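S.K.: predicted model, plus sequence, below.
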Amino acid sequence: MTEPERSFVQDPGPDGSCALLAWAEDKLGHRFADRTLLEEALTHRSLGSPNYERLEFLGDRLLGAIAALHLFRKFRDDDEGGLTRRYHQLVSGQTCAAIAREIGVHRHLRLNQQARADGAADSDNILGDVLEALIGALWLDGGPDITKAFIHRAFESRLGTAPAAAKHPKSQLQEWALARGLRPPAYELVSRSGPHHSPRFHVRLALDGFEPVVSSGSSKQEAETEAARRALARVWDAA
């Protein structure tokens, strides 16, 4: 079997590896001793293994722990629900992808020609995953202090934003689905019960990857809102 064609999107120069190390030092705040870790974090699965997926697994957990600790210390008046909403907004794939673009990850992403033609270098899902992989690589090569410093610096501008609770549950759920390339949540009125002066509306919510949610309310809008709230609790628990 022939090796997949490699197409490296990175700064040209007499020594591409030196350009990559210089970029990492400038944007990640660390000069990698083990260059292969950095390259692995930037390698898409279209080039086979090793690729960023194992480092993404590590970086996702590290980002979660560091972000949770920071939020716990910073927002001392928030209850568990408030901290949870801030947390999921802060470490969302959409946020990670935005930061990846800001530091130029897309210019250094390693992928084959077909994946590049398919738009992988500009995919929110992939860019977010690669940012997490870079966090994992930073931890392994530079240690906890370097990793925490990068996360605090990169996510700093997002820390003061209003918690996701300020948004309507239906809007939150739709943004969550779209950020992951899923179809928008679908609401269906299943039935109406009760007397005319005090009706109950029963709504079914379908969301890709989860069991349907059925909720009720005194109006169709109220039932849909409650269904979205329950669905959000499920996706947060599954994160």
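M.R.: Arrived safely. Numbering: from 1, shown residues only.
S.K.: switch to C-alpha atoms for all contacts and neighbour counts from now on
M.R.: Fine.
S.K.: how about the residue nearest the centre of the chain, what does it touch?
M.R.: Nearest to the geometric centre of the chain sits residue 93, at 1.5 Å (Cα atoms, centre = their mean). Counting by Cα atoms under 8 Å, 6 or more residues apart in numbering, residue 93 touches 124, 125, 128, 129, 179, 180.
S.K.: hmm, 7 Å instead?
M.R.: By Cα atoms under 7 Å, 6 or more residues apart in numbering, the contact list for residue 93 reads 125, 128, 179.
S.K.: strands of the chain, start to end?
M.R.: 7-8, 110-111, 186-193, 200-206, 213-217 (DSSP state E).
S.K.: turn these into TSV, including distance to residue 31.
M.R.: Output for those, formatted as TSV (distance: least, Cα to Cα, whole Å):
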stretch	distance to residue 31
strand 7-8	20
strand 110-111	19
strand 186-193	47
strand 200-206	47
strand 213-217	49
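S.K.: pick the most buried one from those.
M.R.: Of all these, strand 110-111 carries the top mean neighbour count, a mean of 26, counting by mean count of other Cα atoms under 10 Å.
S.K.: take this one as well and set it beside the first:
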Amino acid sequence: MKLSADLKALEARLGHQFNRPELLVRAVTHSSMSSVTRDDNQRLEFLGDRVLGLVMAEALLEHDKSASEGQLAPRFNALVRKETCADVAREVDIGVVLKLGRSEMMSGGRRKQALLGDAMEAVIAAVYRDAGFDVARDMILRLWGDRVSAVEADARDAKTALQEWAQALGFQPPSYVETARSGPDHAPQFTIAVRLDNGESSQATAGSKRQAEQAAARALLDRLENS
């Protein structure tokens, strides 16, 4: 199989030339384009998630040899979550080569976080199947770059951390309210406000309610911890 110019360019950005190019084609094929003769990337995504997890677990152990399991777990989650995979996918521009059905194409599928994250995991599996674990690990560590060393010393879920902070002071759990929504249907922006019993509040805007809630909680935590 001969790859298109766009997929050859993706190979270059990934730093891996495929011996079995059909694996890369499958990795960027969304289920909306699958058929009897065309496989989608769902099975590769399943495998890629596991390969990524092993690479990140090893990398974290190597980076901080004294960290406890309780410290490593949230850092691990921060490195393998769908948002991080989607960020890396954007950096190597996977969106431009995604093979999508018409409905996904019209709804902005090339920019959707879930589709990008899934495709990144599928590409990892494709490299693993094509060249083995060592090559896949090298690519992952190169693409993730300084994320491993820069991951927060305590990367706890911000909403959980804020709730623990509130409970320690005898407050009710923080409340979250959507205060605004903007942008087109295929790429909405949500503004979420978080408030505590003592009147402290903060808000943030992001492409999903979960992200906005996390960002609002993190902003409030940072302010409380610095005050």
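M.R.: Now that the structure is in, tell me what you want to look at. Just so it is clear, the structure is predicted and the values come from calculations on it, not from any experiment.
S.K.: restricted to helices, list the contacts of residue 93 of the first structure.
M.R.: 125, 128, 179 (DSSP state H).
S.K.: looking at those residues, which is nearest residue 70 of the first structure?
M.R.: residue 128 (20.2 Å; Cα to Cα).
S.K.: counterpart of that closest one in the second structure?
M.R.: Correspondence of residue 128 of the first structure to the second structure, assessed by TM-score structural alignment: residue 117.
S.K.: so where is the lengthiest helix in the first structure in the second structure?
M.R.: Determined from DSSP H, the single longest helix within the first structure is helix 53-74. Under the alignment (TM-score structural alignment), helix 53-74 of the first structure falls on residues 42-63 in the second structure.
S.K.: how big's the offset between the matching stretch and the first structure?
M.R.: Compared with the first structure after fitting, stretch 42-63 of the second structure deviates on average by 0.4 Å (mean Cα distance after the TM-score superposition for the first structure).
S.K.: got TSV for the contacts of residue 93 of the first structure, with neighbour count and distance to residue 107 of the first structure too?
M.R.: TSV is the format used below for the contacts of residue 93 of the first structure (neighbours: other Cα atoms under 10 Å; distance: Cα to Cα, whole Å):
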residue	neighbour count	distance to residue 107 of the first structure
125	17	16
128	24	14
179	16	21
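S.K.: can I get those in JSON lines including distance to residue 80 of the first structure?
M.R.: Shown next, in JSON lines, are the contacts of residue 93 of the first structure (distance: Cα to Cα, whole Å):
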{"residue": "125", "distance to residue 80 of the first structure": "28"}
{"residue": "128", "distance to residue 80 of the first structure": "26"}
{"residue": "179", "distance to residue 80 of the first structure": "24"}
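S.K.: any idea how far the counterpart of residue 142 of the second structure in the first structure is from residue 200 of the first structure?
M.R.: Aligned by TM-score structural alignment, residue 142 of the second structure pairs with residue 153 of the first structure. If you measure residue 153 of the first structure against residue 200 of the first structure using Cα to Cα, to the nearest Å, the figure is 49 Å.
S.K.: which residues in the first structure form helices?
M.R.: 16-27, 35-41, 53-74, 80-90, 93-102, 113-117, 124-142, 144-155, 169-179, 220-238.
S.K.: how about these, which one is nearest residue 161 of the first structure?
M.R.: Here helix 80-90 is closest among those (Cα to Cα), at 8.5 Å.
S.K.: mean shift of the closest one relative to the second structure?
M.R.: Mean for helix 80-90 of the first structure is 0.8 Å (mean Cα distance after the TM-score superposition for the first structure).
S.K.: which strands and helices sit next to that helix?
M.R.: Helix 80-90 of the first structure is packed against helix 53-74, with contacts defined by 3 or more Cα pairs under 7 Å, 6 or more residues apart in numbering; DSSP states H and E.
S.K.: what's the neighbour count on the residue lying closest to residue 164 of the first structure once chain neighbours are set aside?
M.R.: Nearest non-adjacent residue to residue 164 of the first structure, counting by Cα to Cα, 6 or more residues apart in numbering: residue 85, 5.5 Å away. Residues lying near residue 85 of the first structure (other Cα atoms under 10 Å) number 17.
S.K.: residue 238 of the first structure now?
M.R.: Around residue 238 of the first structure there are 8 residues (other Cα under 10 Å).
S.K.: could you do residue 35 of the second structure as well?
M.R.: Around residue 35 of the second structure there are 9 residues (other Cα under 10 Å).
S.K.: distance of it from residue 26 of the second structure?
M.R.: Taken as Cα to Cα, the span from residue 35 of the second structure to residue 26 of the second structure is 12 Å.
S.K.: do residue 204 of the second structure as well
M.R.: 37 Å.
S.K.: same check on residue 222 of the second structure?
M.R.: 43 Å.
S.K.: neighbour count: those two, which is higher?
M.R.: Counted by other Cα under 10 Å, residue 222 of the second structure and residue 26 do not tie: residue 26 has more neighbours, with 23 against 13.
S.K.: what's the counterpart of the more buried one in the first structure?
M.R.: Per TM-score structural alignment, residue 26 of the second structure is aligned with residue 40.
S.K.: same check on residue 73 of the second structure?
M.R.: Matched across to the first structure, residue 73 of the second structure falls on residue 84, judged by TM-score structural alignment.
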